[in-house]
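Colleague: predicted model and sequence follow; I will ask about them next.
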Amino acid sequence: MNKRKNKGYKDSGKKRFDKKNGKQNTKPGKQAGGNPKGKQKNVTAKVTCSGLSKEGKGIIQWEGKQLEVPHLMPGETAEVLVSKKGRYVNAELKRVIKPSEDRVTPPCQYYFQCGGCQLQHMNEQAQTRFKQETVKALMKPFGKPEPILTMDHPYDYRNKSHTTFGMNQHRQVIGGLYAQHTHQIIPMERCLIHDPKADEIVETIKDILKHSKMQPYNEDTGQGFLRHVLVKVGKVSGEIMVVLVVASPVFKGKNNFVKALRKAHPEITTLLMNVNNRGTSMVLGDQEKVLFGKGTITDTLCGLEFEISAKSFYQINPAQTEKLYGKAIEMAELTGKETVVDAYSGIGTISLIASRKAGKVIGVELNKDAVRDAIRNSKRNGVKNARFYQGDAGEFMVQMAARGEKADVVIMDPPRSGSDEAFLSSIVKLEPKRVVYVSCNPETQARDMKYLTANGYKVEGIQPVDMFPQTHHVESVAKLVRKEEAGNR
């Protein structure tokens, strides 16, 4: 990571993106929300940052209130612009007076506009420390976490990129990401956490559009054709999928477009058209057509090959996923005899990895398309001891317990919202010897572990993993053991 200190650092925090001229407006008093008719009060204050919020924002005190300021670091003295309107108080960074030794110049030129990354102004050590302390504070009731597993090269890691297309005020084609909390497109050529090849392909698509009659979609008028471009890259296989998300199934000039894109990028192995004519924030629609190739790509994870479709979930950072899943399998303590239930099994990644060391694996997933993918991936890898079922994992385990069936290990990998009490109580009913909890949100993980530890389980290991460098997100995997088992160990 860039370790240069920024001596004369100035930043207005969340800079507003002006819709008329496409430029940042950084003048004090002209922030998002403005000061219409004198109703909003803007005050410049000198403050000292006392710590960080869970989202990596600096914490300050102002007139008896605790406020959060993006891009401010602990110990720093700074000028902030405080905007007060009624009960709403917002603080934005204007100027760092005394910078932290851990501050660096963000290497991304779009950092202060985009909001997709939140920690690029911190050096590697500060990012690691922040994430370690976040997990440590949340897991305090259960034990001390192991040192976080970091990434050697914390850039270029995303195997999936999503670009939104539109026109600027000069009627020129632009493509990029939405500014934080808006639908205003920030024109971008390169995102430093995307796979570089994906950004190269998007730049070519922009160029093709500029020389064709194809128009980007305008969400205000409902006119235009191309809405988004989704690129998925097989980090090991090198296979590349490009998905054109369009507003209409009528693709004029399709053959010329496909020919031009393939000529510029012969490494593209499949090209799809996804039709989304709905006025929602959902990126993909239901209708899909393959324009070239087989419609899927494959990639290798933990020595197994997985087929990836446009809609299938596959971990964004495969290199760190191998560390995460490797730790989860280690915590499961498999000897080749155990029955394992993989709840929230998705396309079968954890199930199939566990199958190599377990006696039998049962994957349960609510999404029927994911179950279909899991079965296909099982056959692709010649796995004979894994079975996949479509349904609610909690209900499935309750039914297992009612039939007198046992599971030695339950591996759970829920969404960010965590699990609910109905699911957690089903684990308690099934009474597995060990529970391995893989989480993309340690806050909800801690909440769920509180229930499990109050109902017969003891935490024996916590491992944080940095899956998303440059962002405030951190993953954690924990091992819980039934107290009777723990007593016999």
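Modeller: Nice, thanks for sending it over.
Colleague: can we go C-alpha only for contacts and neighbour counts from here?
Modeller: Fine.
Colleague: surely Gln118 touches His473?
Modeller: No - counting by Cα atoms under 8 Å, Gln118 does not reach His473; the two are 9.3 Å apart.
Colleague: list residues touching both of the two?
Modeller: Glu55 (Cα atoms under 8 Å, 6 or more residues apart in numbering).
Colleague: give me the neighbour count for Gln180.
Modeller: 18 (other Cα atoms under 10 Å).
Colleague: my read: it touches Tyr110, true?
Modeller: No - in this structure, Gln180 is not within contact of Tyr110 by Cα under 8 Å, at 11.5 Å.
Colleague: ok, now how distant is Gly238 from Cys191?
Modeller: In this view, Gly238 and Cys191 are 19 Å apart by Cα to Cα, to the nearest Å.
Colleague: what about the two, which has more around it?
Modeller: Cys191 (21 against 13).
Colleague: which residues sit in contact with that one?
Modeller: Contacts of Cys191 (Cα under 8 Å, 6+ apart): Cys108, Asp199.
Colleague: residues near Gly86, how many?
Modeller: Gly86 has 9 nearby residues by other Cα under 10 Å.
Colleague: typed the wrong thing, it's Gln61
Modeller: Residues contacting Gln61 under the criterion other Cα under 10 Å number 13.
Colleague: what separates the nearest residue to it once chain neighbours are set aside from Gly175, distance-wise?
Modeller: Excluding the flanking residues, the one nearest Gln61 by Cα to Cα, 6 or more residues apart in numbering is Leu67, at 6.2 Å. When Cα to Cα is the yardstick, Leu67 and Gly175 sit 34 Å from each other.
Colleague: try this one next to it:
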Amino acid sequence: MAELAAQARSRPRSDRENSLEPAGKKPRLDEDKDIPVELPEVQNAHPEPPKKLSKKQRGKEKRKNKRKHTLPEPYSPDDVLWRDVVALLGKEPVDDILEAETEWDSPFEFQEEVELVVSSLSSNGESLSIAPSPKPPWVVVTPFALPGEHIRARIYRNSRLHSFADLVAVLTPNPELRDMGRVQCRYFGECAGCQYQMLSYEMQLDLKRNVVVKAYQNFSGLDPSSVPPILPTIASPLQYGYRTKITPHFEAPPKKLQKQWQENGNQAESAEKPDWLKIGFNKIGTRKTIDIEECPIATPVLNQALGPLREGIIKNIYSYKKGVSLLLRDSLEVNPDASSNSEVDALAESIEKHVCITNHKATVRERVGDKIFEYPGGSFFQNNNSVLVPLTTYVRDAIFPAASLSSAPEKPTHLVDAYCGSGLFAITLSDHFAKVAGIELSADSIRSATRNAQLNGIPADKITFRAGDAADIFASVQDFPPEHTVVVIDPPRKGTDEKFVDQLMQFGGAAVVYVSCNVHTQARDVGMILGKRTKGGGRYVLESLRGFDLFPQTAHVESVAVLRLVDTTSESG
């Protein structure tokens, strides 16, 4: 089991933190809209606590009550949900409730069942329903239900102006939206990974476009006239079998069973998987793990490797003292003895063989177009290889729009790839620039990016990767002419910050392409950028904005914003 390189993990606090994990168990939802359909899988997801609480349980309840008035972290999934709740209830009723300070007074009891008609979907993919009369204005958040559907739900947690519920039954499905024949995962409806498998792919893309629209309405602070129409979401070439990384997890054996195993000479009583052992992903709405044997959104090579991996864990389960998060990552198999250029040529001419990497320190190799990338298995790289060529091509075309091809003097010649990671944008776009610089705070990422440039035969006098100081991130590219330089930024989910934006404005590149895995922090950052001037007096305008679907069957959407610098030195302000 050493080659698995399983590492002790910090368990996600909720299914929201596990929202991009692979899919879960399929509910038995009948397609006949006239027949109520029960969902036995979710009925006991949140069992009722005992009436008499122990001292430990009373302490837990006290802590829970203390936490209940905690507001969500800005731009977090819970904050995004709050905005959707307010929009559904309406500003005036919400203002009245906030003034009366009753926004935490839920009209529902724990485990209360309620029949609802779904109004809309949140940006996180849950259904939103207004509590029926005579309940006060309140929203019930339920997974796996769709607008227009009549459902039965069971409340398991109350929050600020909304309650979370398990879906018990779809009493009247929406036949225009729901088609359970589309579902390809037997765990859908139980696992927290996927939300949209019952929807057509066209509808998924429309929903994701609306997430971008709402993000800029709620978080950018921009006048609507400053935001161009949101373009249609770019589809993923693969809707299943696309995910190149999964991280199933499992808990260590109970101490009592582990002690029995030791007393039995480190011999298990049975070679079968014990009932308590679950190797998989988070159960929707809980911190529990569900057992999964396959994941249809993962690539074939990962699913092929998952079975033997599970068998090894089952065989050795009593030797684990801590819960473990496993790594399965899709990688190209490459001859380690080949030189860089011959390696790329050989890959271009051969049928590429894929293997599963399970060691966090092992080297993973991927092809993006005609470029090859290597990086450690435990480091970040986009998890949907099929969409990376459309993504990088879109960024290239945004930098060099067709209308400006004839104006050679204005064509950008230099590229700065901030938050460059392993060099995805710097390397894939390098053919179109005279000079390219990747900036990254991580020394490990700089080493990977430098290796990737060498692997692809890009001269060192053309492309460099430089360790940036957070306090002066653009200091290493002071030799780049800003008026001929494009800046690509692809930050983590938390986005950038005002310090970075101020440095960006001080540098004043001709254009900025902001690629984001969190459209809500992107909207905040773009709002900051458009509200400031460069040191030369210019301002950026938001030229285009659109989503990219890197995670089909889920509610997640990535976003690309293109900003162009305009000369406003003659204007006041």
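Modeller: Structure's in. What do you need? Just so it is clear, the structure is predicted and the values come from calculations on it, not from any experiment.
Colleague: sorry, back to before: name the SS class of the residue nearest to Gln61 of the first structure, please.
Modeller: strand (DSSP: H, G, I helix; E, B strand; the rest coil).
Colleague: doesn't Leu52 make contact with it?
Modeller: No - in this structure Leu67 of the first structure lies outside contact range of Leu52 using Cα under 8 Å: 10.6 Å.
Colleague: which neighbours do these two have in common?
Modeller: Ile59.
Colleague: list the contacts for the residue nearest to Gln61 of the first structure?
Modeller: Contacts of Leu67 of the first structure (Cα under 8 Å, 6+ apart): Ile59, Ile60, Gln61, Val89, Asn90, Ala91.
Colleague: neighbour-wise, which one of those leads?
Modeller: Ala91 (24 neighbours).
Colleague: and whichever residue in the second structure pairs up with that one, how far is that from Glu112 of the second structure?
Modeller: Per TM-score structural alignment, the equivalent position to Ala91 of the first structure in the second structure is Ala165. Per Cα to Cα, Ala165 of the second structure is found 9 Å from Glu112 of the second structure.
Colleague: mutual contacts of those two, please.
Modeller: With Cα under 8 Å, 6+ apart, Ala165 of the second structure and Glu112 have common neighbours Arg154, Ile155.
Colleague: Glu68 of the first structure contacts Lys57, doesn't it?
Modeller: Yes - here Glu68 of the first structure reaches Lys57: they are 5.6 Å apart, a contact under Cα under 8 Å.
Colleague: so where does Tyr325 of the first structure fall, helix or strand?
Modeller: helix 318-332 (DSSP states H and E).
Colleague: check the fit of that helix onto the second structure and give the mean distance.
Modeller: Mean deviation of helix 318-332 of the first structure from its aligned counterpart in the second structure after superposition (mean Cα distance after the TM-score superposition for the first structure): 1.3 Å.
Colleague: in the second structure, what stretch matches that helix?
Modeller: Per TM-score structural alignment, the counterpart of helix 318-332 of the first structure in the second structure is residues 385-399.
Colleague: tell me where the stretch 151-300 of the first structure has strands.
Modeller: 160-167, 173-178, 185-187, 226-233, 240-246, 268-275, 287-292, 297-301 (DSSP state E, counting those that start in this stretch).
Colleague: so can I have a markdown table of those strands showing mean neighbour count?
Modeller: Formatted as a markdown table, these follow (neighbours: other Cα atoms under 10 Å):
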| stretch | mean neighbour count |
| --- | --- |
| strand 160-167 | 21 |
| strand 173-178 | 22 |
| strand 185-187 | 22 |
| strand 226-233 | 24 |
| strand 240-246 | 25 |
| strand 268-275 | 22 |
| strand 287-292 | 15 |
| strand 297-301 | 19 |
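Colleague: adding distance to Leu366 of the first structure as columns, could you present those strands in CSV?
Modeller: As requested, those are exported to CSV (distance: least, Cα to Cα, whole Å):
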stretch, distance to Leu366 of the first structure
strand 160-167, 23
strand 173-178, 31
strand 185-187, 34
strand 226-233, 24
strand 240-246, 25
strand 268-275, 23
strand 287-292, 21
strand 297-301, 23
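Colleague: out of those, nearest to Asn255 of the first structure?
Modeller: strand 287-292 (8.9 Å; Cα to Cα).
Colleague: what helices or strands is that closest one leaning on?
Modeller: The helices and strands touching strand 287-292 of the first structure, judged by 3 or more Cα pairs under 8 Å, 6 or more residues apart in numbering; DSSP states H and E, are strand 268-275.
Colleague: what about the strand it packs on, distance to the chain center?
Modeller: 23 Å (Cα atoms, centre = their mean, to the nearest Å).
Colleague: contact partners of stretch 423-436 of the first structure?
Modeller: Stretch 423-436 of the first structure is contacted from outside by 328, 331-332, 393-395, 397-398, 400-401, 405-412, 448, 451-452, 455-456, 477-482, 485, using Cα under 8 Å, 6+ apart.
Colleague: much appreciated, bye for now.
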